[in-house]
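K.L.:
with the input below, show me the fold.
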Amino acid sequence: MAVIQQLWPALLSLSLALALPTAARATPSPDPNSAKACAALSTALPHLVALPNTPAYAQHSTYWSARQTEVHPACFVAPSTTQEVSRAIALLTSLDAPFTVKAGGHTAFAGGSNIAGGVTVDLAGLDGIAVAADRRSVAVGAGSRWINVSEALDPLGLAVVGGRSATVGVSGLTLGGGISYFSGRYGWACDNVRTYEVVLASGEVVEATAGGKHADLYWALRGGGGSNFGVVTRFELNVIEQGDLWASSVVYPGVANATVIALMHGLLVEGLAAHPAAHTYFVMTYVAALGGYVVLSDQFHSTHADGTATPEVFAAFHDAALPTLSVNTRLSNTSQLLRDIEEPFGDRQTSWDTTVAATATPELLLDIVPLFEKHVARLLAAAAAANSTVTPYLVYQAISTNIIQAMQVNGGNALGLRPEDGPIMIVQVTTTWSSAALDDMIENSSRELIAEVDALAASRNATSKNGYIYMNYAGKTQDVYAGYGKENLARLRSVAKQYDPTGKFRNLWNGYFKLW
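P.N.:
As a prediction, the model looks like this:
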C-alpha cells in the first residue's frame, strides 16, 4: 500500500490536456523585425517587456513542458489589460514581426506557445474573475487557470464546465474543446461560453456571441482554436449550481484490463447516456515498482451525494470479484478534484490521439493494448540506454451521445461531431520523460502507435466520422482540422479570411495548429 500511496500522484497526473516533435534547445535566430518590435513595444508599453537575461524574462519562461521552456524568444511582452493586448498586437502585425501567444503555457510541444527569436505575448496578467450578480455567468481573463476559477466559485456553491487539472489554462483548453466533469449534461467548455472578447489582427477589439454581429467568429472559436482568428482576452462562461462531487479512483493490476476495458465500452455505448451526471476515463500505464502494468479508472458523479454508496452507473467497477490495488472514494469540491490531477511542471511531455467509433467492440479496444505494450517496450529500452525516466500512458475517454447532443446548443461548435454519427472513444497516448536525447524516438514511436490504432480501427470498420482528432491532446504534426469535416474546415477558413483578410495571423502567429 505504501508504494501505491507514493505513486498515486503520478498516476493521477495524467496528461489530460495538449502535445509534441523535436526538442533540441532552440535559440533566437537573428530577426530584425523582432528586434524592432521589442524596442517598439518597450516604448509603447513601458515596464511590460522582458528581455533575455533578466529576472522577468526567466519568470515568463515558465512552462508545463520543459520542451517549451527551452525555446527562447527575443522578448516577452506581458499586457494586463485588453487595451494593452490590442496595442501589442497592432504593433506586431504592423511591423510584420513573428510572435506567439502564451496563456496557461500548457502545450506539450516546443513552440506551441513560445517562439524562438520572435515575440511571446504572455497573457498571465489577464487573470480577473468576476461572477455576475445573477450568478448565471462569470467573466474570466484569458490568463487564468482552472484552479483560479474553481476557488472563486466553490465557496458560492457554483461551478463552470471547465478543465479537470488545476494548472491547465482556461484559454487553451476552452478554444480547443474542453472536456469537463460536467460534460454529460452541458457539453464541452467551448459550448458554455456566452461571449468571447477578441483582439483581431488589426488591434480592433470585438465581442463574439451566438446571436450577435460576430456570430460566425463565435462559432469558429468553439473548438477551432484561437491562433487563426484572434487573441481571446476574456471569456464569459455559463455558471451552474454545484456542490461536492462523488469521485472514486480505482487502481487495478494489469490482469484486470480486459474486464475494465469491457466496462468502459459499455459506458460508451449506453451507460453514460443513461446517467448524464457521470464522467469517467481509463488509464493504463507501466509501473516497475508494482511489477508491470496497472490500470486506473477514475469515476465522477456530479449529483450523487452519498459518500458511502457507489452510483449505479459505476457499480460494476467496484465488484468484489475484481482485483484492486487501491481504491480512493470521496466527496470533493471541484477545486480539490483539480488539485488531485495537478500536473507538475518541468518534465518533457508529448501526447497524440485519435478516435474510434462506438461500433468498435470491446475486443478492438483490448487489441490496442498489445500495440501499446510494444510501444512501451521500445520506450523503456531507450530510456534505460539514455539513463532517463519515462512514464507512458494509454488513455480511453468516452464521448457518449449525450455529450455530443449537448454540443449542439447555440448553433453547434466547430468540431463536426453529430449525435446521429454515434458516440466515439478518444484513444490517447501520452508520455512524460526526462532526457532530451529521447525526444525524436518518443515522437516517432507515438506517431507509429496512433497510425497502428487507426489502421486497426479501419480494418474493423470502426473509424470515427471524419477521423476526428481532439486538438488538446494532438501531436504537432497531426492534421486536426481535417477531422472536423470538409464543410467545417471550409467554413473555418472563410471565417479566418474574413477577420484577418491580409493573413497577418496566418503568416506571423507561430505555434499550435493552423488553417493552411
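K.L.:
from here on, contacts and neighbour counts on C-alpha atoms
P.N.:
Will do.
K.L.:
which parts of the stretch 351-500 of the chain are strands?
P.N.:
390-399, 424-433 (DSSP state E, counting those that start in this stretch).
K.L.:
dump those to JSON lines, plus distance to Gly292.
P.N.:
Output for those, formatted as JSON lines (distance: least, CA to CA, whole Å):
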{"stretch": "strand 390-399", "distance to Gly292": "12"}
{"stretch": "strand 424-433", "distance to Gly292": "16"}
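K.L.:
dump these to CSV, plus distance to Thr354 and mean neighbour count.
P.N.:
Listed next are these as CSV, based on distance: least, CA to CA, whole Å; neighbours: other CA atoms under 10 Å:
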stretch, distance to Thr354, mean neighbour count
strand 390-399, 10, 23
strand 424-433, 5, 24
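K.L.:
mind listing residues that contact the helix or strand hosting Ser86?
P.N.:
Ser86 is located in helix 82-94, with elements delineated by DSSP states H and E. The contact list for helix 82-94 (CA atoms under 8 Å, 6 or more residues apart in numbering) reads 37, 40-41, 44-45, 77, 79, 98-99, 126, 199-205, 233, 504-505, 508.
K.L.:
if we use 7 Å, what do you get?
P.N.:
Helix 82-94 is contacted by residues 37, 41, 79, 199, 201-204, 233, 504 when judged by CA atoms under 7 Å, 6 or more residues apart in numbering.
K.L.:
same thing with stretch 269-277?
P.N.:
With CA under 7 Å, 6+ apart as the test, stretch 269-277 has contacts from 182, 184-185, 278, 301-303, 313, 358, 400-402, 423.
K.L.:
Proceed likewise with the subsequent sequence, for comparison:
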Amino acid sequence: MRSLHHLVTLVVLLAASVSTAVKSSDDLRGSGITQLTYTKQAVFGATVSSWCGCTLLSMLAFREVYWPGSNTYQVESTTKYWSTTTWNLPQCVFVPQTAKSVGVGIWAARLCSTDFAIRGGGHMPVPGFTGTKTGILFGLSALNTLSLSSDKTSVFVGPGRNWGEVYSFLAPHGQYALGGRIQQVGVPGLLLGGGLNFFSNRYGFAMDNILSYECVLANGHVVIVTADNKYRDLFWALHGGSSNFCIVTKFELKTYFIPKMWGGLGTFVGQPNFDLFYSFITNFTNSAYVDKGAGLVSLINFAPGQPDLGIHCAGHEGDDPDPAIFNEFKKLAFNDDSIFGMMTDTAELPKILGRVIVGQRHVFRVQSSIASVDALKIVHETFYGLTYSKLVQNVPSVTSCAVAIQGVPVTLLEKGASNGVGGNTFGINQTQNYFWYNIYCTWADAVDDSAINAWVKEVGADLSAKFRQAGLTGNGGREFLYLNDAQGDQDCFAGYGPNELTMMKKVRDKYDPRGIFGVNGLSKGGFKF
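P.N.:
From the prediction side, this is the model:
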C-alpha cells in the first residue's frame, strides 16, 4: 500500500505542481490514502486535472483506459453515440469491465479533481450530457450483462445494452421486460428517467418494474439497492431521479410471459384523417382502462418535399389478431406502406420503429397538457405554422421534424404506487389523463445547430403558453416535463411534486455529501436538481 501511495502522490504532485493543497477524505480513509486536490491556474484550464486523472487511472486500470489515436477511443467517443451533436473528444476514455473498476474510476477522478462524463447506450441527444471535451469519459459498453433468472421472473441487464438487444435475448424464452419502443434506445437512461412502453398501461413505467440496482456510490463503494434493504430510500430516488445519486452498473427487471403481440406502424395524409386521428388519440387515452393491454404513440411529421404526415405506432399484448380497442383507428385511410398485424415475437416492433427514426443530428424538447382534442389542435396549428413560417427558410439541411404524442392515462400513473416503496418520484396529479409531447428534429449540417435549436425552443414555448392560457396545463399548474424527452435547458424537476423533490435532495445529500454527481460536481451532464 505504501508504494501505491507514493506512486499516486507523485502523479498528483506532478500534475499539480503549480499549486497544491492536501486534505483528508472521510470517504477514502478506509483505503489508507490521503485525497489530494489542487488549485488550477487559469492558464491550464482543465488540462492539468484531466491529465492527472487519466494518468492515474491508466496506472490503476491500464487495460481499461484508452487514449486519443486508438480505435477504441474513437469508437467510444463518437460511434457509440446516436446523434453526432453529442460527439466529444475527452482526455481519455475509460471502459470499465466491472462495477469495482467503476469505483476505481470515481476514486481517480476525485483524487485529481477530474471532470468525467458517463455514457450508457448513447441515445441521449443533448450535447454535453453523456460526453466531455476534457477529463474522462466513462464508456459503459463492457458492462453488458444479459442474464435471465433460473425461474424466468427477472432479467439482469447491464448499462451497456440497448433495448433491441434485451428484447432479442428474451424473445426465444417467450419473456418480455418493460423498456424502450425503439431498438436503439439505451437501457440506463430510459430506466433512470421513467420509461414508456407499449404495455405501460398494464405494467406502469419501465422504472416501476425494476427489482434491484447495482450501484457505485460517490465514494467508490459498490452496493446492491432494493426496496427492502438499507438502501430503500435510494431505491425510491432512482425511480425517476436520473443520474443524481450514483452510477448504476446493473439492473434487475421483472419479466412477463408475453410470447406474442399485435402491432405495427401506419401513415396517412389529409386533414380529414388528422381530425379522426386526434379524436382517436384522445378517446384512446381517456378510456385506456377498457383494454390495459393496448399501447399507442402517435406523431405528426414534416419532411421537405413531402405532404404533412400522420404516423401511428400501436401495440397490443397477446395473440388477438384484431383488438377491438383499435376499431376507431381503422377508420383512418392509411397509406399502402402501413404495416399492422401479429408480430413474430416482441422484438419485431422495436426493429420496425428503429428503421423509421433515422438521421445524423437530433434534438428533443418536451411539453405536456391535459389529454383533449383542443390540446392536439393547438399542437397541430403551432407545429405546422412555425414549420412553414420559420423552419423551412432558416434550416436548409433539415431532414424531418415531428411531434410525438404520448397518452399518459391515470391507469399508467397509478401503477407507480405498487413498486414497493410508495410510488416513484414524479409526484404527478393522478386524477387527470395527460398528453406528453416530444418535439423532435433531425438535420445534417452543424451550421444549422443554432437555428434548429432556437426553432424547437420556440415551438415548445408557444405550446406551453397556449396550454396555460386555455387551462390545459394540468398537474396543478406545474407543467410536467418528462426528462427522457427533454432539451438540455429545460428544468424538468420543477414539474415534480415538491415533497418528492425535497426527499430526493435529502437522498442525494446522504449518499453524495460532496456533490460529485451534483450540478457543480465532477460528474458532468444529465438533468440535475
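K.L.:
among the strands of the stretch 351-500 of the first structure, which is nearest Pro323 of the first structure?
P.N.:
strand 390-399 (20.0 Å; CA to CA).
K.L.:
tilt between that closest one and strand 424-433?
P.N.:
Calculated by axes from the mean of the first three to the mean of the last three CA atoms, to 10 degrees, strand 390-399 of the first structure forms an angle of 160 degrees with strand 424-433.
K.L.:
tell me the mean distance between strand 390-399 of the first structure and the second structure once they are aligned.
P.N.:
Compared with the second structure after fitting, strand 390-399 of the first structure deviates on average by 0.9 Å (mean CA distance after the TM-score superposition for the first structure).
K.L.:
swap in stretch 441-457 of the first structure?
P.N.:
Counting by mean CA distance after the TM-score superposition for the first structure, stretch 441-457 of the first structure comes out at 1.1 Å.
K.L.:
so that stretch matches what in the second structure?
P.N.:
Under TM-score structural alignment, the alignment places stretch 441-457 of the first structure onto residues 451-467 of the second structure.
K.L.:
again, but for stretch 201-210 of the first structure
P.N.:
Against the second structure, stretch 201-210 of the first structure falls on residues 218-227 (TM-score structural alignment).
K.L.:
what's the match of stretch 441-457 of the first structure in contact with?
P.N.:
With CA under 7 Å, 6+ apart, stretch 451-467 of the second structure has contacts from 365, 367, 369, 375, 379, 382-383, 391, 394-395, 439, 473.
K.L.:
after superposing, tell me the mean distance of the helix holding Ser86 of the first structure to the second structure.
P.N.:
Counting by mean CA distance after the TM-score superposition for the first structure, helix 82-94 of the first structure comes out at 1.3 Å.
K.L.:
hang on, the earlier thing: please pick the buried ones from the contacts of stretch 269-277 of the first structure.
P.N.:
182, 184-185, 278, 301-302, 313, 358, 400-402, 423 (16 or more other CA atoms under 10 Å).
K.L.:
biggest helix in the first structure by residues?
P.N.:
helix 362-385 (DSSP state H).
K.L.:
which other helices and strands does that helix contact?
P.N.:
helix 257-266, strand 390-399, helix 439-459 (3 or more CA pairs under 7 Å, 6 or more residues apart in numbering; DSSP states H and E).
K.L.:
rewinding a little: just the buried residues of the helix holding Ser86 of the first structure, please?
P.N.:
So, applying 16+ other CA under 10 Å, buried residues of helix 82-94 of the first structure: 82, 84-93.
K.L.:
in those, find the pair that's most separated.
P.N.:
Of all pairs in those, the most separated under CA to CA is Thr82 and Thr93 at 16.4 Å.
K.L.:
all helices for the stretch 251-400 of the second structure, in order.
P.N.:
271-286, 348-356, 373-386, 392-394 (DSSP state H, counting those that start in this stretch).
K.L.:
count of residues packed around the closest residue to Ala474 of the first structure other than its chain neighbours?
P.N.:
Computed as CA to CA, 6 or more residues apart in numbering, the closest residue to Ala474 of the first structure that is not its neighbour in sequence is Trp352, at 4.6 Å. By other CA atoms under 10 Å, the residues close to Trp352 of the first structure number 27.
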